[in-house]
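K.L.:
Quick one: sequence and predicted model below, then my questions.
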Amino acid sequence: MHFRRTLLAAAALVAAHAAQAGTMIDNANGYTLNAGGELLRFQALAFDDQGRIVAVGDAQEVAAKAKGYRRVDVQGKTVLPGLIDAHGHVFGLGYIASGVELYSSTSLDGALKTVQAFAQANPQRGWIVGNGWNQEIWKLGRFPTAAELDGVTGERPAMLRRVDGHAAWANSKALQLAGITRDTKDPAGGKIERDADGNATGILVDNAMELMDGVVPRPGDVERRAALDGALAALTKVGLTSVHDAGMGEAEDALFREYADKGKLTTRVYAMIGDTGEAFDRLSARGPLASYANDLYALSAVKLVSDGALGSRGAAMMQPYSDAPHTHGLLFYKNAEMLAKMEKAMKAGYQVNIHAIGDAGNRQILDGYAALLKKYPGAAQRHRIEHAQVVALGDIPRFKQLGIIPSMQPTHATSDQNMAEQRVGPQRIKGAYAWHSFLKQGSKIACGSDFPIESPNPFEGLHAAVTRQDSAGLPVGGWYKNQAMSRKQAFRCFTLDAAYAARQEKAIGTLEAGKWADFIVVDADLFKVPASAIGKIRVQQTWLSGKPVYTAP
C-alpha cells in the first residue's frame, strides 16, 4: 500500500510538472520587432503554460531555457507576431452576415437584383437591411433613389448603409415610417438629399441617418451573440490577435466581459466608448479599465466623430469640393461643442480618439487638442485622430508637435483612389493618405482596416501600404507611390505601433520575453515574397496567449 501511494504521488508530481511545462515552437522562419523597432529573426519561441513568452531566438539557446517543454515543429513556416487592427467595428463585422451584402455589387442593377433576391429568400423579415453599396463603383454620377429601391422591396421598409457607413439608402416605406417629408429639416451634422422639388430622394447622410433610429429594429441579445461569434471567427482566421473597437455601448461592453470571463474572447479587444453621453457616464463611473482578464479586454478610450466621409461628400473641407462646388461637407459639431466632449473624456482620464477625414475636420480636432493638452497634459494618454485622411500640409507637423497618433487605414487609399482626387483636387491630395509624410517626421502610425467597411484581412492592408495598389494590382506603379511604406514600416504599424496606440506595447505587439505569446503561422515569407503577393498570404495557425485559436482546415 505504501509503495502504491508512493507511485501515485510520483505520478501526480510528474503530471503537475507536465501541466506547468510550456511549449516551444521550433524550426520557425520567425520575424519580430523588438521594443526599439529593430527587425529580428528567430528560429524558436518558448512560452510557459500561462502563455507568457520565456525566450525567443536561436533554437539551441531557446531550448536551454525550455527544458521539459513540449515541442511544436512548424517545419520552416514563417512565424510572425499576431497582427493588430487599430480601427474596426467588431459587432458590425458580425452583423454583415445577417443582412444584404452589397460590397461586391458593381452596378446599380446588380445591387437591386441582390436586394430583390434577399427579400424573396427572407419573407419573414419585417425590414430589409444591409450594407456595402458604393455609387462611385457603379459610375452613376449620382446617388441611388428610394424609387429605385421600391421596385425590388415592395411594401417592406428597407435601409441599406453605404460602404463607408456614412450614408444610408432608404426606400419610400422606410421614409414614411420615419416621418421624413419635404418639411423635415436637416439635422445638425447631417443632410437629407432632395430632388429639385425639395422631396427626400432616399439618401440620408451622416447624422440624418439617426432619423431612422426609432423605426429600424435594433439587434437583441441573440443577434449580438451571433454577431460576436461570427466576428471572432473571422478575425482569428486572418491572424488578428487584437483589435481596437471604434465605438461601442453598454450591451457590447457586457458581452465582451462575459466572453473574456468564459475564455471565449479569441481576439483581444481594446474598446472605445461611443461618444460622451449617458452611456459614457455609466460606463466611466469606475474610471478607465486598462486591463481585464489578462489583457483580453480594455475599456479606456472614447470615440468621437468630427465629420463624415469622402465618398458621400460628408467629410468637412475648408474649401468646397472640387467636383461639387456647392458643398464643403459637414462638421458634426460646432467647435465649442466638440471641445466640451473632448474635455469631458480627458478630464475622466480617457484616451480620446476622434474620427476626422476632411481637412476642416482634422483642423478642428488638432485645434481642440492644442487647447486642451495645456490643461490636461496628454502625452501618457496618446490621443489619436482616426483616419487623418485629408490633412492640410501645414497641419501634418502638428500631429508630431502635439503627440497625436494618426490612426490610418491603408486600404482606404486603394479603395478611394477612384474618386479621392476628383473630390479634393491636385493640391489637397498631397496631404491625403500621406503615410510617408507622417512617418518621415517621426509619427507612429497605428494601422487598421475600418472593417467591415474594408476587409479585416491585415495582409490586404500590408499590401496596400507597401504597393499603393488595390487587389488587382492597380494602378500600375502605385497610386501616389511616394507615400508608400516599406515592408518593415507596414509590419510595424500593424504590430508594435498599433499596440503603442492602445498603450499595450509592454504586453503585446512583438514577440519578446515577458509578453503574451500571440503569434501566427503563415504560408509565405512576408519579407521575401513579391510585393504583389503580400495580400495573398494566408494564415495557417493563430495563437493567443500560447493557445491555438485557429487552425486552417
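P.N.:
Arrived safely, thanks for sending. Residues are numbered from 1 along each chain as shown.
K.L.:
make it CA atoms for all contacts and neighbour counts henceforth
P.N.:
OK.
K.L.:
Ignoring the adjacent residues along the chain, who's closest to the residue sitting nearest the centre point of the chain?
P.N.:
Of all residues in the chain, the one closest to the mean position by C-alpha atoms, centre = their mean is G88, 2.1 Å from it. Once flanking residues are discounted, G88 sits nearest to D450: 4.3 Å by C-alpha to C-alpha, 6 or more residues apart in numbering.
K.L.:
I'd say T411 and A464 touch.
P.N.:
Yes. Contact status for T411 versus A464: in contact at 5.6 Å, counting by C-alpha atoms under 8 Å.
K.L.:
Now do the helices in the stretch 251-400 of the chain.
P.N.:
278-283, 335-347, 359-372, 396-402 (DSSP state H, counting those that start in this stretch).
K.L.:
And the next helix-or-strand element following the last one, what does it pack against?
P.N.:
What that stands for is helix 396-402. Later in the chain than helix 396-402, the nearest helix or strand by DSSP states H and E is strand 405-408. Applying 3 or more C-alpha pairs under 8 Å, 6 or more residues apart in numbering; DSSP states H and E, we find strand 405-408 packed against strand 384-387, strand 446-447.
K.L.:
downstream neighbour of strand 405-408 in the secondary structure list?
P.N.:
helix 410-416.
K.L.:
what does that following helix contact?
P.N.:
For helix 410-416, the external contacting residues (C-alpha atoms under 8 Å, 6 or more residues apart in numbering) are 311, 433, 447-449, 454, 460-462, 464-465, 468-470, 479.
K.L.:
try it against this one:
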Amino acid sequence: MRSRNSFKLSAVLAVILLIGCSGPDKESATLLIHGGPIYTVDTTQTIVEAVAVRDNLILFAGSLEEAEMYKTDQTQVIDLEGKTMTPGLIEGHGHFMGLGYNELSLDLINTTSYQQIIDAVAEKVKTAEPGEWITGRGWHQSKWDSIPADTVLGFQTHDRLSEVSPDNPVYLRHASGHAGFANAKAMEIAGIQVLPREGIDQFEVEGGEVIRDALGRPTGVFNERAQTLITKHIPANTPETDRQAFELAVAACHRHGITGFHDAGIGRGTIALYEKMKAEDKMKVRMYAMLTGWDKELLNEWYDRGMMVDPDHEFTIRSVKLNCDGALGSRGAWLLEPYSDRPGHYGHETLPMEFVAESALNGLQHGFQICSHAIGDRANREILDRYEAAFVEFPELANDHRYRIEHAQHLHPDDIPRFAELGVIPAMQAVHLSSDRPWAIDRLGEKRIVEGAYMWQALLRSGIPIVNGTDVPVEPLNPIASFYASVSRKTLKGTPEGGYEPEQKMTREQALRSYTLDAAYGAFEEDIKGSIEPGKLADFAIYNQDLMQVPEDKLLETDVIMTIFNGEVVFEKED
C-alpha cells in the first residue's frame, strides 16, 4: 500500500514539476499594466487593478496580486501612476480618408466668419500655381459669429471669395459634407453660367439644389447632389497623397485613443488602398468599412463575393452605406413637416427609397449589414419602413441583422420605439448636439426639438444600444468632446446651464459603452473587442485623469496620454 501511495505521490509531483516548467513559458505575460483605475466595460467586474497581456490578447484582468503571477523578467510593465485606462475607443461613424485629407487641405472647422474663410483662401493663393485647385472643408454658416451682409437663403455668396482667387478654382465643402462653396473660376470650369432660356436646365439636379439669387445667378453654394456639378471637375487624388492622408489619419486616431474605426462609405480606390496598407503592415487601426451605396456595380460584385471578415481583425467589409437625405445645417435633411426657417421646404431625398428597399433585401440575402444615413424624421421613418418590410419578407434571415441608421438625429416620437422593436441600431454622434443644437431649433422649432431631436436616453431605455462617434471630418476627431456632449448635453463652451433637454443625457457608463462595447456590437465584434476581458484584443486608451469621476466642468481637460494597439504602445504623449 505504501509503495502504491509513493508511486501516486511521485506521479503527482512529476505533473506539478512539468506544469511548473512549462507554465511560465505558455502563460507568461508580455505586458502588465497596473497602478490606476482600469474601467473594463465588463459587467462582471467593472473596475480592475491590473491587466496582463500576451502578445495581442488579454490574458487576465483582475487583482494586481493575481496579475503578477503572469510576470517574468521579459514582461514589459506599465505603471499608470494614478492615470486611468479604458478599452481602446471605437469611432463609430467617420470618414477615414476625409480625416487624413482634411489635414492636407484647408481645414476650416474652426472658422467663425466668412472673412476667415476668405483670408485662408487668399493665403493659400500665394503659394498655389495659377489654375491649381484649392480645396478645403469645415465651414458652417450657422456657427459664425457674424453673418455677411449679402446672403441668399442664409448662405454667403461667392463674390468676395472670387475676388481673392481669380486664377484658382476653389471648392470648399460644408462641415457636413452635404453642401459646397465654389468660386467663379470653379463655376467657369464647370460651365455653370446664367444663360437665357436653356440656362434653367443646368440648375435642375435630382436630389440637390443650386442656390441662386433673385436674378437667377448661382451664389456658389451647391447643396447635396448638386455638388457633383463642380466636384467631377476636381482632379483625382494621387497614390502619393492617398498614402500620406492614410498615415495622417492613423496617427490622428492614435492621438485620440482610437483603435477601431467604422468608415462610413468607401469605394474601389479606398478598398485597394486599405488592402495595400494591410499587406504592408500599416493598418494600425481596426477598420470596419461600409461599401458606398453610390456604386451599384460595386455592391453587386460584393453581394456575389460575400462579406470579408478579416481573421486579423484589421480590415473587415460586411456592410453597406446608403446616403438617404442631407444635413440639417444645409436644410437638406428630409422632414415630415417643412423647415421652420424656410416655409415650404422639406429637404431632400438624396437616394430613392426603392433602392433602400432593394438594398435591405439584398443585405439579408447576402449577409451584409445595411447602414443608412438619415437625419430628418421623414428619412428615418422611410428607412425604418423599408427595413421592416425586408424583415417581414425574410424573417428567417433577420434574426441578427444589426441594420443601422447613421445619425438618427431627428425622429418622430412614434418612430423612437421602432428601433428596439426592429433591432435597428442608431449610430449617433453626440458631439453634433454641442455644435448644432443652438441653431437647430431655428430649423425645427421647439416642439420638434424637445420631442424628437438627439433622443439618446429614450432610445437606450427602449432597449437598443447606441453607437457613438464624431462623423469626422464633419466634427474634429475628439472622442472626449463627444463623451462630454453625451453626459452634459452642452456646447463645448459649457452652455446652457443644465444642458439642452437634460432628460436625454447619457450616464458616464452609457457614454463609455457607446464608444467601446456598444460600438463593437454595431460591427458584430463584441466578442473580440470593446471591453477588457481575457481572450479579447489588447487595445487600450490611457488618460491623464479619471473621466468617469472628474467633475463635469473638468471633463474637457481629459487628454489621451497613451494608446495601446494589439498589445503595443503606438502613441505616447510627450510631457
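P.N.:
Ah, there it is. What you see is a predicted model; the values in this text were computed from it and never measured.
K.L.:
Report the TM-score for the pair.
P.N.:
The TM-score (TM-score structural alignment, normalised by the length of the first structure) is 0.93; 536 aligned residues with a C-alpha RMSD of 2.0 Å.
K.L.:
sorry, back to before: among the helices and strands packed on strand 405-408 of the first structure, show me which one is buried the most.
P.N.:
strand 446-447 (a mean of 30; mean count of other C-alpha atoms under 10 Å).
K.L.:
Where in the second structure does that one fall?
P.N.:
Mapping strand 446-447 of the first structure onto the second structure (TM-score structural alignment) gives residues 467-468.
K.L.:
ok now that stretch, how far from the chain's centre?
P.N.:
8 Å (C-alpha atoms, centre = their mean, to the nearest Å).
K.L.:
With stretch 363-373 of the second structure instead?
P.N.:
Counting by C-alpha atoms, centre = their mean, stretch 363-373 of the second structure comes out at 18 Å from the chain centroid.
K.L.:
May I see the buried residues of that stretch?
P.N.:
363-364, 366-373 (16 or more other C-alpha atoms under 10 Å).
K.L.:
Same check on stretch 236-246 of the second structure?
P.N.:
Buried-residue list, stretch 236-246 of the second structure, by 16+ other C-alpha under 10 Å: 242-246.
K.L.:
what's the matching range in the first structure for it?
P.N.:
Taking TM-score structural alignment, stretch 236-246 of the second structure hits residues 218-228 over in the first structure.
K.L.:
Tell me how far that stretch lies from the chain's centre.
P.N.:
20 Å.
K.L.:
Which residues does that stretch contact?
P.N.:
90-95, 252, 255.
K.L.:
Compare these and tell me which is most surrounded.
P.N.:
V90 (29 neighbours; other C-alpha atoms under 10 Å).
K.L.:
Report the contact partners of the aligned partner of that one in the second structure.
P.N.:
Aligning on TM-score structural alignment places V90 of the first structure opposite F96 in the second structure. If you count contacts by C-alpha under 8 Å, 6+ apart, F96 of the second structure has them with 246, 249, 261, 263, 472.
K.L.:
Now G94 of the first structure: closest residue in space, sequence neighbours ignored.
P.N.:
Nearest residue to G94 of the first structure, sequence neighbours excluded (C-alpha to C-alpha, 6+ apart): A227, at 3.8 Å.
K.L.:
For A472 of the first structure, see how far away whatever residue of the first structure lines up with R305 of the second structure is.
P.N.:
Here R305 of the second structure is matched to R286 in the first structure, going by TM-score structural alignment. Going from R286 of the first structure to A472 of the first structure by C-alpha to C-alpha, to the nearest Å gives 49 Å.
K.L.:
Check S322 of the first structure too.
P.N.:
From S322 of the first structure to A472 of the first structure the distance is 28 Å (C-alpha to C-alpha).
K.L.:
which of these two has more neighbours?
P.N.:
Per other C-alpha under 10 Å, whichever of S322 of the first structure and A472 has more neighbours is S322, with 16 against 8.
K.L.:
any idea what the more buried one aligns with in the second structure?
P.N.:
Match for S322 of the first structure (TM-score structural alignment): S340.
K.L.:
Disregarding residues adjacent in the polypeptide, which is nearest to V210 of the second structure?
P.N.:
F222 is the one closest to V210 of the second structure (C-alpha to C-alpha, 6+ apart), at 4.8 Å.
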